[in-house]
Each structure stands twice: as C-alpha cells, then as structure tokens.
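Q: The following block contains a protein sequence and its predicted model.
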Amino acid sequence: MKKILVVLCFLLVLTACGDNGKAEESKGEGSLKDVSIVLDWTPNTNHTGIYVAKEKGYFADQGLNVEIIMPGEAGSNQLVAAGTADFGVSYQEGVTEARVQDVPIVSIAAVIQHNTSGFASPKSKGINSLKDFEGKTYGGFGAPVEKAILSSLMKKAGADFSKVDIINMGNTDFFTAVKRDVDFAWIYYGWTGVEAELRGVELNMLYLTDYSKKLDYYTPLLITNENMISNNPETVKKFMAAVSKGYNFAIDNPEKSAEILINAVPEIDAELVKASQKWLSPKYKADAEQWGVQKLEVWENYADWMYNNDLLDKKLNSKEAFTNEFLPNNEEDES
C-alpha cells in the first residue's frame, strides 16, 4: 500500500536529521533544552500524561522545555520522520506502514496497552453481530485498513462483506452521521463511547479484540526517529522518564489529571474529559508490568495480519519498529 508523501518525507529526513541533532545540543548550564512533541489529533485523554508532565514540571525536572504542537496536513509520522518534531503520538498501523517503506520512525512507548476501538452503532439500528452489518451503511474515514478489517472479520463470521455500503464521513461526527446516513462506524470507546453515555445514547459495541487477537495492537503510541535515538539517546531517556511519570500520575489520579488537561485546553469539553479520564486511566497500564512497555508478539501479530490482507508491500522487521530501552527501569528512575 502506497502512501502519499512517504517518499518526500524520507528525503526530508536526509536533510533534516542533521539540523535536528544540532537543535538537541545543550544550550548551556542551567538552561532547558527545547524539544517538541506533535499530537496525532486534537487534545484528548490519550494525551493526558503529556500535559501532566508539562504542567507538573516533570519535563523541566529532566532539563527539557517541551512544546506540544498540533498536527498539520502532513501528520505526526511525517513530522517526526523529517525531524520537524522530536517526538510524536502515532499508532501501530501507521508506524508499520512507514517502517516497511524505510521511513525511520520508531515506537518508544505504548500509551494504552490494549486496543479499545471497535464498531459502534445506536441500539436502535439492531446491529448485534458481524452478520448484522449486511445491508447496513458503514461510515468510514477512507483508509484501506477499514475495508480489510471489515471484510476479514465478516468472512470469518460467515457474513457477506459485499452487502455493506461504505461511505466516507469526512469531518462529520459520529452522532450526526448515525442520525443522517450511517448505521455504524469505527470509534474509540474511551472518547466517543463515553460521550455516548453522557448523551444518553445507547450503543452496541463490537470491539476488534473480541474477534481477533491479531487486532489487539497499540493505538496510540509515542514515536521518535532513528536520528534521535542514535545521536541524542539521553534526551529520549529524559523525555520518557518525564512522560512515564505523567501517565503514572494520570493512572493514580484520574480526576486531578483531567483537571490539568482541561486547564491546558480550555476549549475542550470538561464533562467529557472527566468521564473519559475515569474510564481510560486504568487502561493505560492495564495488565502490563509498567506503563508504556511493548511486546514483540503484538507487533508481529498485527504486521502479519496487515501483510496477509495486502496492506503491506513486504513483511515488517518488528524488532526494529519499537524499543523499550528508554522506559524507566523502576519507579526510582521517574522520581
């Protein structure tokens, strides 16, 4: 699967990496080093640990001045690959696609341990199983992976994917779309599902992980580029020490961390943030030994699934796509 801008981004990496390395040089004793992280979307509870680390001074404690920037048309993967941003928020599918096309970005932490996404529909639509997708309209965002997931899961369930009508929702939100011309859509329950609860909209939710272990991938995750890892490993280590502390604070203090995000992003829906944070905080770490850790099995499972569904031109070298080496070794490393 070919992606627009990938080749351009790779060329940008060749010219930008050197500048990126220079930007990371110390600015003098007692000063903070400027680094940046680009989000994958508008601020939400997937990003809370980053805002906590900034607000509570965890980045400053590590000698870093971290700028949080919004993604442009290029997206976080492209900006990090080009060295325009030092770190970014991404997702396993995007990193996998980039890596097989030789774009040198690397995942350095899983924000959430398990995939919390799935296909949602108002209960009034009567969609209780994959078979019920037949004759219904799916509202998507135009990515090839959507059709691959729908077709593979429906085939496994003995359902006919050709009977699903697919339209692109564009910028239309889920709640408007399902009232207008869509029967079901792919959502992250931690945000849109929680919003449905607040609106009093009852949903039928078919989680991807209920149907395939291979679809239990990391989304979202944190990334950097190979140049940062090679030339500025101490900066990556300090960044991860601070951001790990931020997410651990959010795990232990959902209400306080929600307030930090609300104060940092005044235009955000405060009620939704508080409810979403309560739902999501336990899921950051879940059953892992520590926040952020990634498993080779998860990377291999999803990469194999993508390759077998013609979403990759070649197989992924999973061992090079991620690393746990910059995670704090223990709680003392975060203090």
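A: In hand now; what should we look at?

Q: use CA for all of it now, contacts and neighbours both
A: Fine.

Q: who's in contact with the strand or helix carrying Phe59?
A: Taking DSSP states H and E as the criterion, Phe59 maps to helix 58-61. Contacts to helix 58-61, defined as Cα atoms under 8 Å, 6 or more residues apart in numbering, come from residues Leu32, Ala53, Lys54, Asn65, Val66, Lys238, Phe239, Ala242, Val243, Lys245, Gly246.

Q: Out of those residues, which sit inside helices?
A: Members of these lying in helices (criterion: DSSP state H): Ala53, Lys54, Lys238, Phe239, Ala242, Val243, Lys245, Gly246.

Q: also this one, for the comparison:
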Amino acid sequence: MWGISARTLRKALAIAVAIPTALALASCGAASGESSDDSHGNADISFMLDWTPNTNHVGLYVAQQLGYYNAEHVKVDILPTAQAGAETAVENGVADIGFTTLSNVAAFNAQGSALKFVFDLTQQPVARWCALASRTDIKTPKDLDGKTFVSFGSAEQTAVVRQMIKYAGGTGSIQTATAGTNTFDTLTSGKGDFGGFYATWENVESELNGPALNCFVASDWGVPGNPDQLGFAVKRSWLAKQGNAQALQRFLDATMKGYDYALAHPDKAADMLVSGAKEANLDSKLAHRSMEEIASKGYWTDSTGSADSTKLPGTVNMTQAQDYLDFQYKAGTYKDAKGKVGNHAPQASELATNTYATKAAAAATR
C-alpha cells in the first residue's frame, strides 16, 4: 500500500487517512454493534491502529502468526489508522478496539464519548522532547523558552512542554509550528527548534541514522505521573453487549501472550512484525533495534525493575494516572463540546479498568 521508513511515519499516516471509512466499515466484522462472540464461542474482533505499524503493535502480529488468536477462537482484523483516529473509530463502531492513550480517552469522554481503557502497554514514559544535538544553545528545558515547538496542535503536549520549561526555571513561553510529514525534517530545516519523539522508535532511528538528538523526559522535569499510558480502549456500550466482554478477554489473553513472547524473543518478534505488516515496508534493522531497546529498558514491564522482564502486567497504575490527569485538568486540557472545562478532573478509576489485563496476565502464567 505504501512504502515507509521511520522518517516517513507521519507521511504514511497522511496517506493512511485517505482510506475511505466505508472500507473500514466493510472489513470491521463485529463492529456493526452485534455481539462479537457467537453461540459457538468464536469471536470476530476489529482492531484499529493509532499510527502506522510499529513495535507498539508487535503483540498483535505475534499473536496472529503464532496462532494465539486461533487458540482462543478469536479472529482479529487489524485496521489501518483512519482520518478521524482510533478513538472516533471505536466510538462510531468502525472498530471494536483501538490503540490510544488514557489521556486521549479522558479528552474524548469530556467531549461526550463513552470509551473505556482496558489495557495499558507502557509502564514507563516513552515520550521524549528533543532538540537536535547540534543545538548547543539548548542544554535543559529552560532553554526551550521562547523557542518554536514542532507539534500537531495538541493542548496536552503544549501543557507538558510548558510545565517542563517552568520547572527548569523558564517562563513557559513558546511558539508552535505545525509538524509536516516528518519532525526530523522540520527541525533540520530550521522551521522549528524542538519536538516530540518516542524513545522506542524515532529515538532509536536517530541513533541508527542520525541526526543526533538531545532529549528530555517529562517526568524528570516536573510533570507528575506517567504521561504515556498507551494501550487499548473500547466503547462502553459495545463492552456491555452480550458476549463482548468474553470476546475482549480472550483477545487480551492472546494479545498479552504475544507481547510476552516479543519481550522474551525480541529478534523473532521483530521479524514477525516486519512480515506481518508488509504494507508498511518497515525497516527491519529499526524494528530489531527497537525491540531490543524495549526488552532491555523495561518500558512495558515494571519501572522498579522488580517485575519479570518478559511478562506484561498490562494494568494502569491508577495513582500515576490520576496525578497526570489532575495536572492536565488544571492546565485546561479536558474541555467539553462547548469548550468549557468540567467541574472536576477526569477520574482514572472511572476511565480505566484493570480487570481484563489482570486476568490475562494470570492466564499467561498458567
């Protein structure tokens, strides 16, 4: 469908948004609102990606290729990201499950959606805020004061960056520039001074191919909680339909097993991602190095290092989540359809559930 290197992930996203919604509707199977779990215990699940395929999604491709879904009697259709995003696709019934963040769920629910976060992949922050290493004038976030932030217009990201700058002693005053198809290109062209990257993908690419980056982690600079709780969300009404909770559980049982395999066998999992997502034409070297980074740094397991490095908890740390939601609420990020901030911060315990991930983790140890 489209050729892609790490540097053109955003270009691929722009191409992906041209895929007609009708095609997604035609391929989504159980997303018609009917139960995903039939009388014989077979389930059809449609899953929408948030971005072009990358190592964040590796568990799905591993589960497909190793037959984990078949063993759970689940048929999974992985859909390319759509123009409106995974959250809207799930809310509108185009997909049963979507890849998103807990904070995005909070933002969409503030606007009237009814999404539920059911699985948290990342247990440590993966976002990085970076300038080119050649910018010797930028040594701490304070030096980002008055600079141009290359972004996609996210109020959430802007709040994070301003907090980092203030914590470092600056005023938090920044300019913004809309990212083009590639943040690397925007920075090297001089149209922006710094931008957001993922440690497990774009930062790995930087190490492989350049240009070198100088990066900051939000939690090191005054941003509370874990800003990067990436995982899966469903629509509450879909989950309430007969059979769908059981279908979701079996899907997560198989998917978490796929992620566990990826942590234990990062090279083999990278091969499965590249071969399973042929349309993305992923850089094999990047996929392998990304999986090595993930497996060695424990981004998906336990930040304290006490957990099994090959077993996903898959659960939301509610304390960290609430700290971050409170911070974003105070920054005015979560507004309703009329542009007004609500009377209280979104509650992590209402937005998310750990029931399904906990059962899936227990099943993986049996």
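A: Arrived safely. Quantities reported herein were computed from a predicted structural model and do not represent experimental measurements.

Q: Where in the first structure does stretch 316-330 of the second structure fall?
A: Aligned using TM-score structural alignment, stretch 316-330 of the second structure spans residues 294-308 in the first structure.

Q: matching residues in the second structure for the helix holding Phe59 of the first structure?
A: Under TM-score structural alignment, helix 58-61 of the first structure corresponds to residues 68-71 of the second structure.

Q: Give me the mean deviation of that stretch from the first structure.
A: Superposing on the first structure and averaging over aligned pairs (mean Cα distance after the TM-score superposition for the first structure), stretch 68-71 of the second structure comes out at 0.9 Å.

Q: Which positions in that stretch come out as buried?
A: Going by neighbour count (16 or more other Cα atoms under 10 Å), the buried part of stretch 68-71 of the second structure is Tyr68, Tyr69, Asn70.

Q: Asp267 of the second structure: which of those residues is nearest?
A: Tyr68 (18.5 Å; Cα to Cα).

Q: Distance check, the closest one against Pro346 of the second structure.
A: As judged by Cα to Cα, to the nearest Å, Tyr68 of the second structure and Pro346 of the second structure stand 35 Å apart.

Q: now do Gly67 of the second structure
A: Distance from Gly67 of the second structure to Pro346 of the second structure, by Cα to Cα: 38 Å.

Q: Over to Val161 of the second structure?
A: 21 Å.

Q: of those two, who's got more company?
A: Between Val161 of the second structure and Pro346, counted using other Cα atoms under 10 Å, Val161 has the larger neighbour count: 25 against 21.

Q: Alignment lookup: that one to the first structure.
A: Aligning on TM-score structural alignment places Val161 of the second structure opposite Leu150 in the first structure.

Q: and the spatially closest residue to its match that is not a sequence neighbour, what does it touch?
A: Excluding its sequence neighbours, the residue lying closest to Leu150 of the first structure (Cα to Cα, 6 or more residues apart in numbering) is Phe161, at 7.1 Å. The contact partners of Phe161 of the first structure, taken as Cα under 8 Å, 6+ apart, are Phe133, Glu134, Leu150, Ser151, Met154, Lys155.

Q: Trace Phe161 of the first structure over to the second structure, please.
A: Taking TM-score structural alignment, Phe161 of the first structure has Gly172 as its aligned residue in the second structure.

Q: for its match, helix, strand, or coil?
A: Of the three states, Gly172 of the second structure takes coil under DSSP: H, G, I helix; E, B strand; the rest coil.

Q: Next, work out how far apart Thr183 of the second structure and Asp260 of the second structure are.
A: Thr183 of the second structure is 31 Å from Asp260 of the second structure, by Cα to Cα.

Q: Show me what Met256 of the second structure aligns to in the first structure.
A: In the first structure, the residue paired with Met256 of the second structure is Ser244, using TM-score structural alignment.

Q: what residues does stretch 145-152 of the second structure touch?
A: Stretch 145-152 of the second structure has contacts (Cα under 8 Å, 6+ apart) with 157, 165, 170-179, 183, 186-187, 191-196.

Q: What subset of the residues you listed is buried?
A: Buried residues within the contacts of stretch 145-152 of the second structure, counting neighbours by 16+ other Cα under 10 Å: 157, 165, 170-172, 176-177, 179, 183, 186-187, 191-196.

Q: What range does stretch 9-18 of the second structure cover in the first structure?
A: Per TM-score structural alignment, stretch 9-18 of the second structure has no counterpart in the first structure.
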